[in-house]
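Asker: I would like the atomic coordinates for the input below:
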Amino acid sequence: MSLMFPGFRSEALVSSEDLADTTRIRVRHLHARLKTEICRSFGKIPPDEATEAKAEEVLTEFFKQLPSVRRMLWTDIDAAYEGDPAATTYEEIILAYPALEAIAIYRMAHLLYGKVPLIPRIMTEWAHSRTGIDIHPGAEIGSYFFIDHGTGVVVGETTQIGSHVKLYQGVSFIARSLGAGQALRGKKRHPTIEDGVCIYAGTTIMGGDTVIGANSTIGANVFLTKSISPHSLVYYEEKEVRVVPKRKRESATARDEFQK
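Answerer: Below is the predicted model:
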């Protein structure tokens, strides 16, 4: 996170004059750490020449894409600022919104997914333990992604999410439990969420064939296993909610107890 947002993560302030040099130092440090861990993930301790070359190739591509990741994260910050009236500044979002941390780590882990064993999953599980947001590194997520509150959100491996999507806490994109286990590896098991969708708290959307059409809104606590068309509104018809004066309720309870 300090590489993506210099000066925001428990460190000395970085002046604009020193920013380039500081960033180069951080990149070199991260490169050395990652190279060691990638070689370990390939099962070569100590690494041979071929393993080191493979790790170097992965890292070259990883660092080449980091500027694009940072640009993508700024769209996520924009989405948070525009989507949450409680957000007073961009700085507040960077420092205090756990969803941004989870999304940032996911976006970096996604660069390594499929190229390096273990490390991408460890990265997102570390974010999960810190934020309560579980995003699999294999998921595909577009720009301007915002998770409000965030606790309990689950995004499965083959989930595809478009741009300008907003989720609330407790939303889950999951696979059906078909008992096929490893036979389903690599197959599309999780839903597709198209552009401009808003999904409220506690909703679960299941299955690889399930597509939520663009610009739809899904209300809270909905359980969906089938596709819906673009520009749809999905919600449960609520049963009657009773509201009675508290004293009247307590009096009725006391009377019932007396009559027993």
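Asker: From now on I want contacts and neighbour counts done on CA atoms only, so please keep to that.
Answerer: Will do.
Asker: what's the neighbour count on residue 93?
Answerer: 20 (other CA atoms under 10 Å).
Asker: nope, residue 88 is what I meant
Answerer: Residue 88 has 10 neighbours, counted by other CA under 10 Å.
Asker: likewise the one 4 residues further on?
Answerer: A count of nearby residues for residue 92, using other CA under 10 Å, gives 12.
Asker: ok, and it, which helix or strand is that part of?
Answerer: Residue 92 belongs to helix 90-96 when assigned by DSSP states H and E.
Asker: Same question for residue 69.
Answerer: helix 49-83.
Asker: So what touches the helix holding residue 92?
Answerer: Helix 90-96 is contacted from outside by 5, 8, 9, 77, 78, 80, 81, 87, 100, 101, using CA atoms under 8 Å, 6 or more residues apart in numbering.
Asker: Show the contacting residues for the first one.
Answerer: Okay, so that is residue 5. residue 94.
Asker: Now show me the structure for the sequence below, then we'll compare the two:
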Amino acid sequence: MVKQRKKEENCKIDAQSLSPLKSRLPKIADEIIESCSDQECYTHIDYEPIPSKEGVIEIIDRLREILFPGYFARGKIDPLNLKYAVGQSATTLFDMLSEQICHSIRHDCWRYDQPCSDCDEQGYRLALQFLETIPGLRKALAADVRATYEGDPAAKSTDEIIFSYPGILAITVYRIAHLLLNLGVPLLPRIMTEYAHSTTGIDI
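Answerer: The predicted model follows:
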């Protein structure tokens, strides 16, 4: 009982000693905000949203679910639910991709002082055009997987290649980014390729 009381007293003392330190935080926050007005301090404090790196990574993950059905799925996929699962993933991907494309177009307009019109419509149109390239993209990636498997004596299966080889992840992301770049989508391709480079160490 005595030890418990002593412990509670020590905790109270610790909290009291912390108070003067925390009281300095508002001043620090004010100084941080003030520094944002410095032209050499890079910020994006505006009403227009910018592309989200986390959102772009989520798009890559969703795409891998569609490009390699069953390998990276969030649930079990079988022949009976394949159409539903792919349809659901494609719908989610369309919403996510069109939003990020729209943000990237608006960012370009804002950054380079360009007239911006119909950003939402462009986002939807370009996202749909990208989704239409997925069958061809799957064929290209299937060839990449086969070539990697045939060129690596240590590989035991194509499953191993798809699941674990950083090279396939890098190639997948770079192919996605290249298609978006060809469609004229700004910024997102660069975010994707730099993410792949930082994740795998591979620069294509």
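Asker: Overlay the chains and give the TM-score.
Answerer: Overlay of the two chains. TM-score (TM-score structural alignment, normalised by the length of structure 2): 0.61; 133 aligned residues with a CA RMSD of 1.8 Å.
Asker: which parts of the helix holding residue 92 of structure 1 are buried?
Answerer: Buried residues in helix 90-96 of structure 1, counting neighbours by 16 or more other CA atoms under 10 Å, are found at 93, 94.
Asker: that older thread, quick one, which of the contacts of helix 90-96 of structure 1 are buried?
Answerer: 8, 77, 78, 80, 81, 100, 101.
Asker: just the residues you listed now: which is nearest residue 34 of structure 1?
Answerer: residue 101 (19.3 Å; CA to CA).
Asker: And that closest one, what's its match in structure 2?
Answerer: Using TM-score structural alignment, the partner of residue 101 of structure 1 in structure 2 is residue 169.
Asker: how close does its match sit to residue 22 of structure 2?
Answerer: With distances taken as CA to CA, to the nearest Å, residue 169 of structure 2 is found 45 Å from residue 22 of structure 2.
Asker: For the contacts of helix 90-96 of structure 1, could you give me CSV that also reports distance to residue 193 of structure 1?
Answerer: Formatted as CSV, those follow (distance: CA to CA, whole Å):
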residue, distance to residue 193 of structure 1
5, 28
8, 32
9, 32
77, 20
78, 20
80, 18
81, 22
87, 25
100, 19
101, 21
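Asker: which one among the residues you listed gets closest to residue 59 of structure 1?
Answerer: Distances from residue 59 of structure 1 to the contacts of helix 90-96 of structure 1, taken by CA to CA, are shortest for residue 5, at 20.1 Å.
Asker: which residues touch the helix or strand hosting residue 169 of structure 2?
Answerer: Residue 169 of structure 2 is part of helix 166-182, with elements assigned from DSSP H and E. With CA under 8 Å, 6+ apart as the test, helix 166-182 of structure 2 has contacts from 60, 130, 137, 141, 144-145, 161-162, 188-190, 192-193, 196-197, 200, 202-204.
Asker: Sort out which residues of the helix ranked longest in structure 2 are buried, please.
Answerer: Counting residues, the longest helix found in structure 2 (DSSP state H) is helix 82-111. For helix 82-111 of structure 2, burial by neighbour count (16+ other CA under 10 Å) applies to 85-86, 89-90, 93-94, 96-108.
Asker: could you say what helices and strands it packs with?
Answerer: Counting contacts by 3 or more CA pairs under 8 Å, 6 or more residues apart in numbering; DSSP states H and E, helix 82-111 of structure 2 is packed against helix 53-67, helix 119-131, helix 188-200.
Asker: Off-centre distance for the first one?
Answerer: What separates the centre of helix 53-67 of structure 2 from the centre of its chain is 6 Å, taken as CA atoms, centre = their mean, to the nearest Å.
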